[in-house]
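Asks: predicted model and sequence follow; I will ask about them next.
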Amino acid sequence: MTVVWWLAGVVVLVVGGVVAPIGWHGWPSTVVGNVFALSLVVSGLVLAWWRTHPRLVAVAGGGLWLVAGGLSSWGWFPDPALVILALLSTVAALGFRGWQGAAGLAGYLLILFYLVGDPNPVPLMMFSVPGFLAGTVLRQRREVAARLAARGRELEEERELFADLALRHERARIAAELHDIVGHAISVMIIQAAAGQRLVDRDPDRTREAFAAIAESARQGRGDLQRLVDLLGGAASGGPDLAVIDEVVDRAARSGLDVSCRFEGVRDGLPAPVAHLAFRVVQESLTNALRYAPGAAVRVTVSGSVQILVVRVENAPGSGADAGVAGCGQGLTGLRERIQELGGRLSAGPVVGGGWAVEAGLPL
């Protein structure tokens, strides 16, 4: 609808500003006079394409105006036609940027002034320069709007990218938590179940202890899963402290693991993320000791200072057969990534004597 109204406006302008005035004063009877009149008419009609081809409109319309200026002595020049010149100047500013458009307009006006032969240049200046300045302002507004729109699209793409990264990070965090919770509980249950199978006929008392350990590990795993579900659901959760390390060490000892724990230095008032990761380091290390070094003595040391909390879990070589509980290989990798996010470090490897040690340094 806007295009239709603009085309109608162009037609009205040409008819009212050129055709009607020239016809009122008498349409030229000579060929040259008709060329003069038609040049003014067509210079106005080409404005219909100013949106799609501004440079072409400016060049074609301006050229026709030069023809009309050179032939102005062959016919009566209607003053309303200067409105077409103003519109062509505006379109020229839209099509040509900066100094190119300004220099082109200046040169054009000099040629047109020479061809018209009018001793007074004010009318040409009044109907060209303001239009050119208005077109320049309109073009700059369009360019700013285009840049803002492009920046808006970039920001939207960045927002979607950050949202996707945040989603992946949250999924990885949940997967790591599930691994720590389920992996530890299932490892203890499998090892105790295997022990119960071996002892069921020859030592009923120890068999009952093994099944009791299985039940306790299952209850603890269920409780940990429920806390994770509550946390993901937005429920308030009290921040963990190093007391949970005592709990996991006690449970491991009751399941038959030869484990001891010693605390040194500061252990109260630790940030919740640090205490949680310290607990996960101990839990993952005890789980690996149960899997790969059954019967080995495990020593847990937690040393706190003003700047760093160091957690070290070291086990001797296993004295029994491998428990046959294969891990997924992601436990220590996931822990290292989470610790590095806090600016800490995690190292794991063999020690002198054939054992294995895991040590984490967590900044406070």
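Replies: Arrived safely.

Asks: drop to CA atoms for contacts and neighbour counts, all remaining ones
Replies: Noted.

Asks: now do the buried residues in stretch 296-314.
Replies: 296-304, 308-314 (16 or more other CA atoms under 10 Å).

Asks: got it, and stretch 263-280?
Replies: Neighbour count says stretch 263-280 has 267, 270, 273, 274, 275, 276, 277, 278, 279, 280 buried, by 16+ other CA under 10 Å.

Asks: give me the most central residue, this protein.
Replies: Centroid-nearest residue in the chain, with CA atoms, centre = their mean: residue 158, separated by 2.4 Å.

Asks: regarding that one, what is its secondary structure?
Replies: helix (DSSP: H, G, I helix; E, B strand; the rest coil).

Asks: okay, one more to line up with it:
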Amino acid sequence: MRCWHHEGVRPLRPLYAGLTWRRWTFLLLGGLLCAPTAVVVAFVGGTANALLRPEALAIGVTFGVSLLLMAGLGLLPVVRKLEGAVAAELLGAPQVIGTCARWPARLRAAVWFVGHLFCGALACGATIFAPPAIGYGLIRPLLAKDAMIWPSLLGLVVIPAFLYGIVLAGHLAARVAEWALGPSAQERVEAAERRASVQVERTRLARELHDSVGHALSIVTVQSAAAERILDRDPDFARQALKAIEESARTALEDLDHVLGLLREEESARAPQRTLRDLDDLLAKTGLDIRVDRDGDLDRLPSAVSREAYRIIQEGLTNVAKHAGHVPVDLRLSARPGVLDLELRNPMGARTHGRDTGGRGLAGLSERVGVLAGRISAGALDGHWRLAASIPLPKGTA
């Protein structure tokens, strides 16, 4: 029974919905805006009737002047903004208003403004004259005994038609507003490109934070734990560990300040572009026992390759400290003609066995190396964890 009652009143919902009458109010506002124009049109019409013959020519001139006046107002960008704001509030149209100042967008806004004024004038006329006319048709048989009953029957038909006409007019106005006042196809494409650009920048910043700050925090954790264990037995080593913690924290603060500067859109923010030239400083801060095997002239590598190689080593050492602990690490760098080979190998500690050590860092490294058309792999091999990357080099680099 409840379902039947619910379905029964559904066709009546638009008649008492607040959105319907807000839309009708929007149309009535068009009629009010049309009033000042009507004064100008009346003046032009009187002048045309006095100067022009035949009468049809005067009417045509009056109509043309009124149309040009309304269209000229509609071409103004401020009118488009005002119409869009009111349409979003009363029509329930999309909140995003087009801002394109090109002529196609301005012409659509002009067509909309002219239509709003004309339809508003009709809506005002219907609101003023329709209810009294319908009411008179309904009560006329009661006032005159010899009156025909068909006006009353016609009034009963006109009432729902008038009310649903209000609903339909508001719905059509909302749909047309999307075309006339909303963003153009070019604006939608530009907005999508801006969103994609923002997403790319966010991804890059996330990588920067993970690679630099995440690495520094891992080193701080390892070094502080080592310093605590040997503070009484070897104060000199503990002092070195604390020094490494200080330097790692300072580096992390610099990287964090850079990222925050980018988020504030500061033009002075510059990314710390660390490359393989800074490798010795990186290895000294880790506190790990690292054996390095260098082959080739690493200083002649392209800056992009050297930078990404540095990040790969940084991420690999961070994972060693996080998952394997204080274990010996073998690092091999080989710059051969046409390719840079990088390999990081360490024994798998107790915390590494039985768990997946891959994470966002390795996924980010895969994307970085992929941009340079290189390859990267990571996994267990003969009781060791091996991280290897191969990056192509331009001819004549190594």
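Replies: Perfect, thanks for sending it. Treat the numbers as computed from the prediction; the structure is a model and nothing was measured.

Asks: please state their TM-score.
Replies: The TM-score (TM-score structural alignment, normalised by the length of the first structure) is 0.53; 239 aligned residues with a CA RMSD of 4.0 Å.

Asks: quick one on the thing from earlier: could the buried residues of stretch 263-280 of the first structure go into CSV alongside secondary structure and distance to residue 61 of the first structure?
Replies: Below are those laid out as CSV (DSSP: H, G, I helix; E, B strand; the rest coil; distance: CA to CA, whole Å):
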residue, secondary structure, distance to residue 61 of the first structure
267, coil, 85
270, coil, 79
273, helix, 73
274, helix, 75
275, helix, 78
276, helix, 77
277, helix, 76
278, helix, 79
279, helix, 81
280, helix, 78
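
Asks: looking at these, which is nearest residue 23 of the first structure?
Replies: Distance to residue 23 of the first structure, by CA to CA, is smallest for residue 273 among these, at 89.3 Å.

Asks: so of the buried residues of stretch 263-280 of the first structure, which two are at opposite extremes in space?
Replies: The farthest-apart pair in these, when distances are taken by CA to CA, is 267 and 280, at 15.9 Å.

Asks: still on that earlier bit, most widely separated two among the buried residues of stretch 296-314 of the first structure?
Replies: Across those, the longest distance by CA to CA is 28.7 Å; it joins 296 and 308.

Asks: from residue 350 of the first structure, how far off is the aligned residue in the first structure for residue 385 of the second structure?
Replies: Matched to the first structure by TM-score structural alignment, residue 385 of the second structure sits across from residue 356. Look at residue 356 of the first structure and residue 350 of the first structure: by CA to CA, to the nearest Å, they are 4 Å apart.

Asks: of the two, who's got more company?
Replies: Between residue 356 of the first structure and residue 350, counted using other CA atoms under 10 Å, the more crowded position is residue 356 (21 against 14).

Asks: now for that one: which residues touch it?
Replies: 314, 315, 316, 317, 348, 349, 350 (CA atoms under 8 Å, 6 or more residues apart in numbering).

Asks: so the aligned residue in the second structure for the first one, which of the three states?
Replies: What that stands for is residue 314 of the first structure. Under the alignment (TM-score structural alignment), residue 314 of the first structure maps onto residue 345 of the second structure. Counting by three-state DSSP, the backbone at residue 345 of the second structure sits in strand.

Asks: distance of residue 345 of the second structure from residue 294 of the second structure?
Replies: In terms of CA to CA, residue 345 of the second structure sits 15 Å off from residue 294 of the second structure.

Asks: ditto for residue 172 of the second structure
Replies: Using CA to CA, residue 172 of the second structure is found at 73 Å from residue 294 of the second structure.

Asks: mind listing the helices for the stretch 101-250 of the second structure?
Replies: Counting by DSSP state H, counting those that start in this stretch, the stretch 101-250 of the second structure has helices at residues 103-143, 150-181, 185-208, 214-230, 235-263.

Asks: can you say which of those is nearest to residue 373 of the second structure?
Replies: With CA to CA, the closest approach to residue 373 of the second structure among the helices of the stretch 101-250 of the second structure belongs to helix 185-208: 18.2 Å.

Asks: which elements pack onto the closest one?
Replies: The contact analysis (3 or more CA pairs under 8 Å, 6 or more residues apart in numbering; DSSP states H and E) places helix 185-208 of the second structure against helix 235-263.
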